[in-house]
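**Q** structure of the sequence below:
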Amino acid sequence: MTGPVHFDQIDWLVDVVSSLNEGKAIRKDFGDGSRLHVDRLLPFLFLHIDGGRNEDVARSVVQANASYLVASDPRSVLPIVKALSMVAAKQFGAFVIVRFAELDRDRFLTDDAPYLPPFEVSVWSSGNAPEVRETFSKAVSASEARFRTPQVEERRMASSKIDGDLAGLAGSALLVAEFAPIYRAPQSGNTFPEVRDQLIATLFDAGLRACAAFIEARGIMKPASHRSLGRRALVEAVNRVDRGIDEIATAFDVLLAVTPINAGQAFHRFEANGFVGDPGFLYRPLTVQVEDAKQRLFSIAFDRIEDPVLYELYRQKQQEVDLQLSLVAARNRQTFIEFGRALYGPVEPLLLAEAERILDYLSEDGPDTASRSDDVEAADSVYLERQAQSMIAAYQEKFPDFQVDVEVRDDLPSGLMVSNHRLLISRKTLMDPRRVAPLLSHEIGVHLLTFFNGGCQGLRLFRSGLAGYEGMQEGLAVFAEYLAGGMTAGRLKLIAARVVACADMLSGAKFDQTFHRLVRDYGFSRAAAFNLTLRVYRGGGLAKDAIYLRGLLELLDHLKRGAALDPFWMGKISSGHFGVMEELASRGLLKPPAIYPLFLATKDGRDRLEKARQGLRPIDLLQSKEM
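**A** Reported below is the predicted structural model:
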């Protein structure tokens, strides 16, 4: 836009009206930073007039919305908004414009201020939409302020000619919000990133709340929530960020990188040394050059994502991948344990107390999942592979894209694990055959199912996992064993003992000290205690194994509150992302799960789930003390 636009002279504006009437999306760039974006017709438009002032936050807040106009010339605005308002008013009966701008200066901040003062938010609205101004002001005033508290001041009249013109459009209302540029240092002009991001999130949310109030007051529609009025279309920048992070995240596997390849030999050496000292673990070579991967990770540009929710999800994932790279690079170094603590957290006192209660309760019961009756023939890797292929085939009948590679490997300790679309089975595995179906429900019915469901969402992030997803994912997987009818005393005891072992490791106990405690205090066999201690001390000390019980407790509390499980089947997410998943689903950015776990298709599975909704603790999940 280099000059005034006249509606009756511009063919593209006629095309815009035609597209809106046909329900088509619009994204029109004008070559000077100006843009019209409408991913669907809505009874509102967010507006920012730049005027060459580089108002970064105001522009970002506006661009975060499903319907916005960013313009560099005020004279170009009126004909475009008039065209949009005519179409919207015809369909909805009313239309509201929300204009954001930044004030010239931060007048409350002075050189001699003894603390960070409030910051100014100036608000004005046309007289025909008082609920818009009231809702916006209330939302801003009530927002969480980590740095400076907003102070809303309502003006009595418009401060510019364009606002008067916009307010005069037939069937339209106007809200103008101008705020102090507190995200910039007064002298240098440098940006405070945390302040910037918080300011965008606050104003974006308040703007949508104001639009929702306008819509509801006029009976136009009843949105599921104000956030459901957000964007439904992804810009290409989101796909570029998604691909970029996924390519780095999938170039290495954290658990494979830190899992010893010589578990059998290490046990025999440990045994020969009288179960004293460090077994001496060896690891496979890394498949990623850490420094190069980090450089590529932080060269990914986030500035054009536009959607603040997705922006935050990818920032969190970027930070997590950075920590994972630091972790694998620090194998067998003193810093490894601290990177693991940063990724998986400490063992909280309440978590440790719950684990110790379980161990006290189960002091008389089977020590580990490998225990079995003498008259039951052990299930080996051949049997496991056959049963796994059978379960995978059952999922494929419901969802043909459920394509899993099953690998039986010599370089893994006894057990199973999932890596992306692969199910890895250790050739050394021996277990009670009655434990096979529950463990396959854990690995296939949760880990692989959420991988494939996440892959259906259009963004790889939901397949590889949102930051911090592993705790809830493992809690869900353990809960799946209960739903499948296989939560035994031995299994629950093992999960609790992992927490105690993690607490010992994080407090400085040596490998052999934790090993002997498991044998002496909790009755684990030496082989089982070694395998458990190996998991906790691999790489130099990995706190991951505490997340199984932590995640299970979070899930049981989630169910007790009456919350749904569906968002957890959509992809790999944490408990903290439950609300985000609901919002993205309400905006049409997420699909329902392509496939549900087989154990929920049975009456027994559904009955167990309903029982859990009444309120259970981990000990209440026990179904058999003999298996």
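**Q** make it CA atoms for all contacts and neighbour counts henceforth
**A** Will do.
**Q** how far off centre is stretch 242-250?
**A** Chain-centre distance of stretch 242-250: 15 Å, with Cα atoms, centre = their mean, to the nearest Å.
**Q** oh sorry, the question was meant for stretch 112-129
**A** With Cα atoms, centre = their mean, you get 33 Å for stretch 112-129.
**Q** contacts for the helix or strand that contains residue 122?
**A** Assigned by DSSP states H and E, residue 122 belongs to strand 119-125. Under the contact criterion Cα atoms under 8 Å, 6 or more residues apart in numbering, strand 119-125 has outside partners 106-109, 132-133, 137, 148-158, 173-180, 182.
**Q** could you pull out the buried residues of the next helix or strand after it?
**A** Sequence order places helix 130-141 as the next helix or strand after strand 119-125, per DSSP H and E. Using 16 or more other Cα atoms under 10 Å as the test for burial, helix 130-141 gives 130-133, 135-137, 139-141.
**Q** how about the longest helix seen in the chain: buried residues?
**A** If you go by DSSP state H, the chain has its longest helix at helix 193-217. Along helix 193-217, these residues count as buried under the neighbour rule (16+ other Cα under 10 Å): 195-215.
**Q** which helices and strands sit right next to that helix?
**A** helix 56-63, strand 95-102, helix 130-141 (3 or more Cα pairs under 8 Å, 6 or more residues apart in numbering; DSSP states H and E).
**Q** next, the structure of the following sequence, for comparison with the previous one:
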Amino acid sequence: MAQSEMITQAFIDDVCHRITTNQEVTLPLPLGGRIHIDRQLPFLCLYRQPKNRPDPGTEKLVLAEASFIIAKEEQTDLGLERLVGSIVKTAREEFGAFLLVEIFSLPVPQNEGQEIVEEMEETFCLFSRKKGLLSPVVEKLENELSRISLNNMHPKVSLKYMEHIAPTGMKPILDRKLCQEQGTYMLGFGVKPVYQSEDERLYPLELEDLRRGVSVACKKGFFEFVKRYTSMLMVDYRELGRRGVTPAVFEVDDALAKIEESFDFLLQVSPVNTHEAYKAFQQSGYRETPQFFYRPRPFDPALKKRELFGIALEKIEDPVLSDIFTQKRDEIDRKLTMLLDRDTPNFLPGSLQVYGGVDTALLESARSMMERIASVSKDPSPREMVDAVEMARAAREEIAYYKKRYPEVAARVEVRDDIASGAMVSNGNFLINRHSTFAKKRVEALINHEIGTHVLTYYNGYSQPFKQLHTGLCGYDEMQEGIAVLSEYLCGGLTLARLKILAARVIAVDSMVRGEGFVRTFALLHETHGMAPKSAFGVTSRVYRGGGLTKDAVYLRGFLDVLEYIHEGGKLDLLFIGKIAASHIPLIQELLYRKVLHEPPLFPRYLQTQEAAERLEKIR
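**A** Model prediction:
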């Protein structure tokens, strides 16, 4: 027996010392195993690789936990039994009790002659030493496991009792004496290997679905154990997740951010000749579809895709982070396809995939808003306007305010000729169309929208460990634009004219998706809904840019969703941690509980006003 195969007493002593002093343990084991213990914790997940059969994928079921060991079966008598026993005793002294959970794949019945042995009905089987032991924990695990959705079905969970818990054919990892000591608890966690084929190949997507559910169930089970049996104080089960982030996560994050930051999607799909196109459209009597020109694409999207799918997302062990990064990769892929399809009929289907369309409820809301606004008498007094230079001055003052509070803020204000909208934020910088003018009473609202939301969340995301939080998680636009419009409302700058624009965008997107041309959609806004020609053109050109961009529907949809979120008691501060979608809020909360993310350094200035507080109270 080679000495290198042994887990030495010195190794065991080092692990126990680290646990006692509340240090992280992340070490390799002989024969290719590993131990990871985030911090002092009263539980441990164990997986032993069977020596007589392949078992692909099962070890991944423990990787999401904050405390686990992965080892070979043959190491049981080569120091693994002593290592686990020492961890149990050391942590038990800290917390008064300790729970060991051994996870293993259940053996699948095989054919016997011409008769087929009935296949196991249960997907999960929990093993306890005796009836009544750990009942609250077992019940919590049973309930949570039964809620997992596998191919649109819920699994069956069974409970069995055995004095010596171990996978079939293996020696128990804890000896009888230790098992009977007060404060020592053990459960077996058998899993039907639905993620393996009959010839023991891996089904990776089925495994990912399963391990997400198993991870949540385990954390809730551990939380039940912590509350009832230990001295550890916890307020939420998500606190028991992994805090340590593996290098693979940062490698994936860097690679995705590098690709996304190598191109500006909105600039690439926005015309460079909007000002000239309007003049030509006006001269045609609003009857000839304007011709738009776009920037040259400074890269080959197909080569970017090759680079994108070369990123090793499968190395991410944490299912929460894996989900976030996988969603982002898929969104970048779709945007690259849209750039390939720019100014062609294929662009619109990609836009619908990325930004969605307009459902009946949203369209009815937009139409209702247009009708109500039309019934309100217009203010006959002329509007006082400011130019791009004055807007730039106000923006620089607001950026300076945030820079004092977070010196990393380095946003630039640029007055340019080559952007389609009046103003926009791109890569944390504020861009203003040189030819645009702005109503003076709307300046504060626009500053709050662009600087107090888009720039602020860019730098809040920048402060976090993951770049995706400032480049934007998948589908972030809807939430971003929703809270940006909310900022306009909270400072009293959400005018009827602005609401009319938001509603018009929804109506224009719906018209475009239904197949109406540019001229017909313009006429719908100008003639049917009474918009001024230049405003109607601005809305229509934004919607038809690139070949049909449905993004503009997210402003009103996002605003209505944010209002509902606040009305239902949602925490507003979570929305400013970075560029996130509504679907990410539970994931962000979990990462905050796990201390993977931290509280953001910036909070919108407009939320400190009495006016904003009163308006928020009305929403609630």
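**Q** that older thread, relative to strand 95-102, how tilted is the strand holding residue 122 of structure 1?
**A** Put simply, strand 119-125 of structure 1 runs at 150 degrees to strand 95-102, going by axes from the mean of the first three to the mean of the last three Cα atoms, to 10 degrees.
**Q** strand 119-125 of structure 1 vs structure 2, average distance?
**A** Superposed on structure 2, strand 119-125 of structure 1 shows a mean distance of 2.2 Å to its aligned residues (mean Cα distance after the TM-score superposition for structure 1).
**Q** circling back: can you add distance to residue 490 of structure 1 and give the buried residues of helix 130-141 of structure 1 back as a markdown table?
**A** Listed next are the buried residues of helix 130-141 of structure 1 as a markdown table, based on distance: Cα to Cα, whole Å:
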| residue | distance to residue 490 of structure 1 |
| --- | --- |
| 130 | 63 |
| 131 | 60 |
| 132 | 59 |
| 133 | 60 |
| 135 | 55 |
| 136 | 55 |
| 137 | 57 |
| 139 | 51 |
| 140 | 53 |
| 141 | 53 |
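**Q** which of those lies closest to residue 18 of structure 1?
**A** Lowest distance from residue 18 of structure 1 to the buried residues of helix 130-141 of structure 1 (Cα to Cα) belongs to residue 132, with 29.0 Å.
**Q** what lines up with the closest one in structure 2?
**A** Under the alignment (TM-score structural alignment), residue 132 of structure 1 pairs with residue 137 in structure 2.
**Q** pretty sure that match is touching residue 225, no?
**A** Yes - here residue 137 of structure 2 reaches residue 225: they are 5.8 Å apart, a contact under Cα atoms under 8 Å.
**Q** what strand or helix carries the equivalent of residue 302 of structure 2 over in structure 1?
**A** In structure 1, residue 302 of structure 2 lines up with residue 291, judged by TM-score structural alignment. Taking DSSP H and E as the definition, residue 291 of structure 1 sits inside helix 290-297.
**Q** chain neighbours aside, what residue packs nearest to residue 600 of structure 1?
**A** Spatial nearest neighbour of residue 600 of structure 1, chain neighbours left out: residue 606 (5.6 Å); criterion: Cα to Cα, 6 or more residues apart in numbering.
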